[in-house]
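> would you be able to build a 3D model of this:
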Amino acid sequence: MEQKEEKAFEVVLDAYINRATDLKNSISSFIMKLETESLNWPNVLDNFALLSGQINTLLKILRNEKTPLLRNKILLPLVLSPDRDEELAKLTENRVHAFNHEIVPDYLRTKPDPEVEAREQQHLVKSINMQMDMAQKQITAINKIVNNVLETIKANRDAWENDSGQRASAQQTSSLADTGALICAITVGKGLKPPTGSPKGQPTNPQPQPQQPTRPASGGKVPSVIKTNIKSAGSMHPYAR
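Next comes the predicted model:
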């Protein structure tokens, strides 16, 4: 009888571990999508539906009549060692490297920390002793704050949608042809004209070349380039002899 119970407990525990692993992988994948992808609301709802279904499956296994009550089982540490345990690190995905005196109180506890438990007890006592009218006032105040936040989000969403629509319907003020022509003119000089009055590749104000004396085609004296105007002596000086 004991062997059958132990075997059934092992089967249930394996199924519980598998379902918990699937749930953990789904949560990790959903967190990764939230950090790296831009999800829309239907995709978010699909991921929440998947998580909800896995949690319900896990709860069905725990609530099954054939499932042994885990609360009746006691988990005790048999060996505590400060040395690294490779098998434990593998089972815990490198979260726990050694089962020592520091790890055991946190991983094998069945109650929260004393500070957390005391704070929770204070909140429970305060909620029990609170009067009904005071609780209703706090509920009304919280609802008012939530409604104001929702109205602000809705107004900002409408403004963003209107701005997006106006930007999409705005008339285009640029021309692709003009932009391409400007880029070609800047990069390769297409369409640019040279300055008027000077040939291409020559300076705009060339220096005058010095005149060279011309030689006659055949032998002889070089004709003088100075022009003379010889007049009669009588006309040149009034006291000529």
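
> okay, CA-based contacts and neighbour counts for the rest of this
Noted.

> and stretch 118-137, how far apart are its ends?
26 Å (C-alpha to C-alpha, to the nearest Å).

> can you report how many residues neighbour His97?
Neighbourhood size, His97 [other C-alpha atoms under 10 Å]: 19.

> helix, strand, or coil at it?
coil (DSSP: H, G, I helix; E, B strand; the rest coil).

> report the central residue of the protein.
Thr36 (7.8 Å; C-alpha atoms, centre = their mean).

> which ones are touching that one?
Shown in contact with Thr36 (C-alpha atoms under 8 Å, 6 or more residues apart in numbering): no residues.

> what's the answer for Asn100, then?
80-82.

> what about it, which SS state?
Asn100 is classified as coil under three-state DSSP.

> element containing Cys184?
Using DSSP states H and E, Cys184 falls within helix 176-187.

> actually Asn94, not the one I wrote
Counting by DSSP H and E, no helix or strand carries Asn94.

> compare with the first, here's sequence two:
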Amino acid sequence: MQAPQTKEEKQLDISLDELIYKVRELKQSIAGFIYKLENEYQHISWPNMMEHFGVLSSQLNSVKRLLKTSKMPLLRNYVLFPLRLSPDRDLELEKLTEGRVMAFSHEVVPDYLRTKPEPEVEERVQMMSVKASSMAPDTTQKQLTNLNKITANLLDTISVPSASDEREKDSSLKNALPQTSSQQDTNLLIGAITKGHRLLRPEPQSPMVVGPQMGQMQPQMQQQHPHKLQMPGASMGRMPSAIKTNIKAAATSHPYQRP
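As a prediction, this is how the structure comes out:
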């Protein structure tokens, strides 16, 4: 009789099932894309290729998001080890692995349940680590400087636009229509017409005041320059006006006369 599963074990089973489902979808997409590359490469267009890459990228991102969720337990805290090894053919294992693994034997287990690199790869990594630690600091700094220069040159080459891009930009500027209007001027005209913005009002003319000094100066001016005080219409033969006027004295026209 098996012991009842704990809450953590149930959560692990649910998370693994969901992860297996996502990985299976990703595997089917990769298999279909490889089949088209091998058998239908003559009819595949560039937009179709980009569409396939977009599907694969979205599926990979969904797997990453699933691994980062709070419901997914930390898989690196668990250890996977075989319960039974047998050189005989296992039909259930063959079905689960789609014919890749026929039997769970001593030859297969080190490859499929490996948590460290292969011995050859591990040996080469160790040799490179020893070589890097034995180098002098000056030599290491020079190599880092050279690597930074090469990287900077590559970035400059990639970021600088090519000659074709410059030609396309120049042609687009030449083909562009010249500007025939100004939004700022249009707004100023609309504001002036509708609300009178920035329009100068005429200054009111000050009335002429005739004082006692002006009254004294008029007889003197008449004596000195009698010909300059003539009305301009008298010498030019001005036509009489058709409008008749009736001028009355202010004393007689006042409606409220005093007795």
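
> please state their TM-score.
After superposition, the two chains reach a TM-score (TM-score structural alignment, normalised by the length of structure 1) of 0.54; 147 aligned residues with a C-alpha RMSD of 3.0 Å.

> re the thing from before, what residues in structure 2 pair up with the helix holding Cys184 of structure 1?
Mapped onto structure 2 using TM-score structural alignment, helix 176-187 of structure 1 covers no residues at all.

> just the contacts of Asn100 of structure 1 now: which is nearest His123 of structure 1?
Of all the contacts of Asn100 of structure 1, Leu80 has the smallest distance to His123 of structure 1: 37.0 Å, by C-alpha to C-alpha.

> coming back round to it: following the helix holding Cys184 of structure 1, which helix or strand comes up?
Sequence-wise, the next helix or strand downstream of helix 176-187 of structure 1 (DSSP H and E) is helix 233-236.

> and that next one, which stretch of structure 2?
Helix 233-236 of structure 1 lines up with nothing in structure 2 when matched by TM-score structural alignment.

> can you list the buried residues in that helix?
Of all the residues in helix 233-236 of structure 1, not one is buried under the rule 16 or more other C-alpha atoms under 10 Å.

> and stretch 84-92 of structure 2, by the same measure?
So stretch 84-92 of structure 2, judged by 16+ other C-alpha under 10 Å, has zero buried residues.

> Ile31 of structure 1 maps to what in structure 2?
Match for Ile31 of structure 1 (TM-score structural alignment): Ile34.

> and the helix or strand hosting that match, how far from structure 1 on average?
Per DSSP H and E, Ile34 of structure 2 falls inside helix 7-39. By mean C-alpha distance after the TM-score superposition for structure 1, the fitted helix 7-39 of structure 2 averages 0.7 Å away from its aligned residues in structure 1.

> quick one: that helix to chain centroid distance?
Put simply, helix 7-39 of structure 2 sits 34 Å off its chain's centre (C-alpha atoms, centre = their mean, to the nearest Å).

> same check, this time on stretch 3-23 of structure 1
42 Å.

> and the match of Ile31 of structure 1, how many neighbours?
13.

> distance check, it against Arg24 of structure 2.
15 Å.

> swap in Ala250 of structure 2?
115 Å.

> ok, Gln42 of structure 2 next?
For Gln42 of structure 2, the distance to Arg24 of structure 2 equals 28 Å [C-alpha to C-alpha].

> higher neighbour count, these two?
It is Arg24, of Gln42 of structure 2 and Arg24, that has more neighbours when counted by other C-alpha under 10 Å, with 12 against 9.
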